[in-house]
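Chemist: Predicted coordinates and the sequence they were generated for:
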Amino acid sequence: MEHTRKIIHIDMDAFYASVEQLDNPELRGKPVAVGGSSQRGVVSAASYEARKFGVRSAMSSVIAKRNCAELIFVKPRFERYKEISQQIRKIFLEYTDLVEPLSLDEAYLDVTENKKGNPSATLIAREIREKIKEKTGLNASAGISINKFIAKVASDINKPNGQKTVAPEEVIEFLENLDIRKFYGVGKVTAEKMYRLGIFSGKDLKEKSEEFLTEHFGKSGAHFYNVVRGIHLSEVKPHRIRKSLGAERTFSENISSEIFMIDRLENISEEIEKRLKKSKVAGKTVTLKIKYSDFTLQTRSKTINNYIASKELILEIARELLYQEKMKDSVRLLGISLSNLNTEKGEKEEEKKEISVQLRFKF
């Protein structure tokens, strides 16, 4: 049957920082950074008060503190974030079983057919946001449209604590007028490359041929060609297939001794083993991540024939990768990830492409 899907993207507003402000009234209204410290580490999340000073996630704590002298650093409490995330997930499931979590603080919902029998995805999104506020005390934003890509982009338009609906008849105009930096998946480097090619908006992007985009952006070229035309066939998958699993550590002081590095890698391997057992997965590719004192990043990978999940084997390969070439400087962060997981077996067979014909319906 021909139909247009009704997709909602729910994104919690400054989730980690908002939870900290919720649980500690003294932090409310103040610039808060979760993770890192004034001397070290990386910011995991920033409150909206901190964002006004240019503090962002993945930013060095030192730079964040420089931007905002009054910044308050708080240690992350992932168990607490997970607890609230599960409460939010239960609310989603009241409306549809087609829920695809992207992380603890965001998810896609397909409400084309929903448990409430409500034909309006806009009203469902508003109701869900009200329930989240009532249940947890936290604000959420939402994007509503015909596919995951547009819903994701739309959820950022009226943040915080707002929502944006892009109805079927509005899709093309919405995408044409969109700043290229707002396209989900277009990072800083890609945006700068597009600028050099004279692409500043969706309209500019749409004027380029698929051959031109593929030539300049590889496989992503076809993706850009399609999404700017409102074509994105990825379905909401309730059981997302995990692609990788890993852990990393930022050190309080830079280390240059390989003996100390091995010691840290052993701890990281142990943590990964625990996560692998909990997730009941194993992998074939081990990647070592090294961040040097000058913040340059290096990764080294090795793929083996058999699936592994033990800390001993993971550490053995990580050690081999560490000694693969000489370290160029002292190290501030080490990480290990395991990919090419056995969860990916049969993934291609499970993926089905549907042909979606856009028909108008009540959003």
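Modeler: Cool, got the structure.

Chemist: For the rest of this, base every contact and every neighbour count on C-alpha atoms.
Modeler: Noted.

Chemist: need the contact list for Gly29.
Modeler: By Cα atoms under 8 Å, 6 or more residues apart in numbering, the contact set of Gly29 is Glu49.

Chemist: For Leu22, see how far away it is.
Modeler: Distance, Gly29 to Leu22, using Cα to Cα, to the nearest Å: 11 Å.

Chemist: With Lys289 instead?
Modeler: Distance from Lys289 to Leu22, by Cα to Cα: 34 Å.

Chemist: where exactly do the strands run in the stretch 151-300 of the chain?
Modeler: 163-165, 244-255, 283-292, 297-308 (DSSP state E, counting those that start in this stretch).

Chemist: Dump those to JSON lines, plus mean neighbour count and distance to Gly335.
Modeler: Output for these, formatted as JSON lines (neighbours: other Cα atoms under 10 Å; distance: least, Cα to Cα, whole Å):
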{"stretch": "strand 163-165", "mean neighbour count": "23", "distance to Gly335": "37"}
{"stretch": "strand 244-255", "mean neighbour count": "16", "distance to Gly335": "4"}
{"stretch": "strand 283-292", "mean neighbour count": "21", "distance to Gly335": "5"}
{"stretch": "strand 297-308", "mean neighbour count": "14", "distance to Gly335": "9"}
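
Chemist: adding another structure so you can compare the two:
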Amino acid sequence: MRSQASILHLDLDAFFAAVEQRDKPSLRGKPVVVGGVGRRGVVSTASYEARTFGVHSAMSGAEARRLVPHAAFLGGRFEAYWQSSRIVMALLGELSDRVQALSLDEAFVDLAGTAAPTDPDALFAYAEDLRAELTRRTEGLTASVGIGTSKLMAKVASELAKPDGVRVVAAGTEAATLAPLSVRAVPGVGPVTHQRLQTLGLRTVADVQRAPLSELVREVGATWGPELHELAWGRDDRPVEGHRDAKSISQETTFEHDQTDRAWLEGRIDADAAHVCRRLARHGQFARTITIKVRFGDFTTWTRSRTLPGATDDPQRVAQVARSLLDQVDVLRGVRLLGVGVSGFVRAAQEELFWLDEGSSSEVGGPGEPDVGGDGGAGESFGDGPFGRRRRELYWPGADVEHDELGRGWVWGAGLGRVTVRFETRDAPGGPVRSFAQDDPALHPAGPLPMAHEVPVTDEDED
């Protein structure tokens, strides 16, 4: 354990929804739900205004609409989220060369040996300055920051600081800080472990602190029991893992709530495959092996991989193989983390004659070690994934568009061959609302607007 609080955890507040509210001024201060728009859609992120009605991530779109029918339900805009994420990660990289990004909106930073102060009060002011600079560079986003003597305590501190706050847990106060919290506050305690602990009457971290180690081992296993006991006391010596030369490229997301909807997970795979293949292309490489990583609510972790007869950088091919690997997984157990990776790099494409769903796969892994971290369109014509990567239409609620005469805007609604657009941008609110035929030649899909502090994409990009 460190003798001083020197690990920082930053978590962007309601990230996807916050980006939408920033870029769509008419939605600021109103309930916004990202995802949940398809027939079987699942909520990806809800704004804090929507959360007051009980909406949360992993909830079905139908239930979210019942709770808050007046909310704006939007499909995702991965490029806009990635754009803001790069700005944030670049800012963190100015603090330390040891930054471990967990997802687009979450990262650890090792402050040891940097210019960061060590006094808790000074650290608080340091974190407030960081958050103010983040808001300036991202043009309005906010973040919660926690600082502690370990990854565990930094993560717990940022959760206690939500939303839009700072919490510093000074050395020596770890156990007392954890004690009153629910056992779910301990990383790795998902629904299954939570239920097992409840059967023992262990509801708070203090209960786990007082429990005999033998009882924990009997209930949750010889590997996880001792680890749970150590974490309950705030003992965690895992390092912040900075950048390493990549022998593989992957994208992983830890979900706030365990996911059981296969269609939603397939949509996540599509988005991750697209991101991984962009990075492949920037490196000028092709991959032969495609891997998925699945971590369940009980923290059992499995990987499945398939090696192709040729090499590819095609996101559709990578997504197709990854989805076929996911077919072998019982997602009803509750998926806590999902990732897509590629490896076996070559510098030249080795074209496959056929795309086959059949093929051998390898399965490795077992009980995972606890880790800290980890957030469609109108009608049935859009995919159910969180970012709609399999949409069959050009326009979906929330999508960026541009009209030859009226300029930039976003899709207010779409269906029955019509597209309704609100013409506004983050700096030009309150524009008119107009409807067009879906095939109107003056209307075009568009990407996100550039930002003043936008970070160029490089080979070193890590999300």
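Modeler: Here it is on my side, so go on. No experiment lies behind these values; they were computed from the predicted model shown.

Chemist: Could you export the strands of the stretch 151-300 of the first structure to a markdown table, including columns for distance to Ile314 of the first structure?
Modeler: Formatted as a markdown table, these follow (distance: least, Cα to Cα, whole Å):
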| stretch | distance to Ile314 of the first structure |
| --- | --- |
| strand 163-165 | 44 |
| strand 244-255 | 11 |
| strand 283-292 | 7 |
| strand 297-308 | 7 |
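
Chemist: among these, which is nearest Ala121 of the first structure?
Modeler: strand 163-165 (8.6 Å; Cα to Cα).

Chemist: So which bit of the second structure is the closest one matched to?
Modeler: The counterpart of strand 163-165 of the first structure in the second structure, using TM-score structural alignment, spans residues 166-168.

Chemist: Check how far the matching stretch sits from its aligned residues in the first structure, on average.
Modeler: After superposition onto the first structure, stretch 166-168 of the second structure sits on average 1.3 Å from its aligned residues (mean Cα distance after the TM-score superposition for the first structure).

Chemist: That stretch: how far from the chain's middle?
Modeler: Centre-to-centre, stretch 166-168 of the second structure and its host chain are 22 Å apart (Cα atoms, centre = their mean, to the nearest Å).

Chemist: ranges for the helices of the first structure?
Modeler: 15-23, 48-51, 61-67, 78-93, 121-136, 148-154, 171-176, 188-196, 202-206, 210-217, 219-227, 258-279, 311-322, 347-350 (DSSP state H).

Chemist: Let me have the ones you listed in CSV, extended by mean neighbour count.
Modeler: Compiled in CSV, these are given as follows (neighbours: other Cα atoms under 10 Å):
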stretch, mean neighbour count
helix 15-23, 20
helix 48-51, 20
helix 61-67, 19
helix 78-93, 15
helix 121-136, 18
helix 148-154, 24
helix 171-176, 18
helix 188-196, 14
helix 202-206, 20
helix 210-217, 15
helix 219-227, 17
helix 258-279, 17
helix 311-322, 18
helix 347-350, 8
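
Chemist: can you put the ones you listed in JSON lines and add distance to Ala107 of the first structure?
Modeler: As requested, the helices of the first structure are exported to JSON lines (distance: least, Cα to Cα, whole Å):
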{"stretch": "helix 15-23", "distance to Ala107 of the first structure": "13"}
{"stretch": "helix 48-51", "distance to Ala107 of the first structure": "21"}
{"stretch": "helix 61-67", "distance to Ala107 of the first structure": "28"}
{"stretch": "helix 78-93", "distance to Ala107 of the first structure": "9"}
{"stretch": "helix 121-136", "distance to Ala107 of the first structure": "12"}
{"stretch": "helix 148-154", "distance to Ala107 of the first structure": "9"}
{"stretch": "helix 171-176", "distance to Ala107 of the first structure": "21"}
{"stretch": "helix 188-196", "distance to Ala107 of the first structure": "24"}
{"stretch": "helix 202-206", "distance to Ala107 of the first structure": "25"}
{"stretch": "helix 210-217", "distance to Ala107 of the first structure": "28"}
{"stretch": "helix 219-227", "distance to Ala107 of the first structure": "19"}
{"stretch": "helix 258-279", "distance to Ala107 of the first structure": "20"}
{"stretch": "helix 311-322", "distance to Ala107 of the first structure": "31"}
{"stretch": "helix 347-350", "distance to Ala107 of the first structure": "20"}
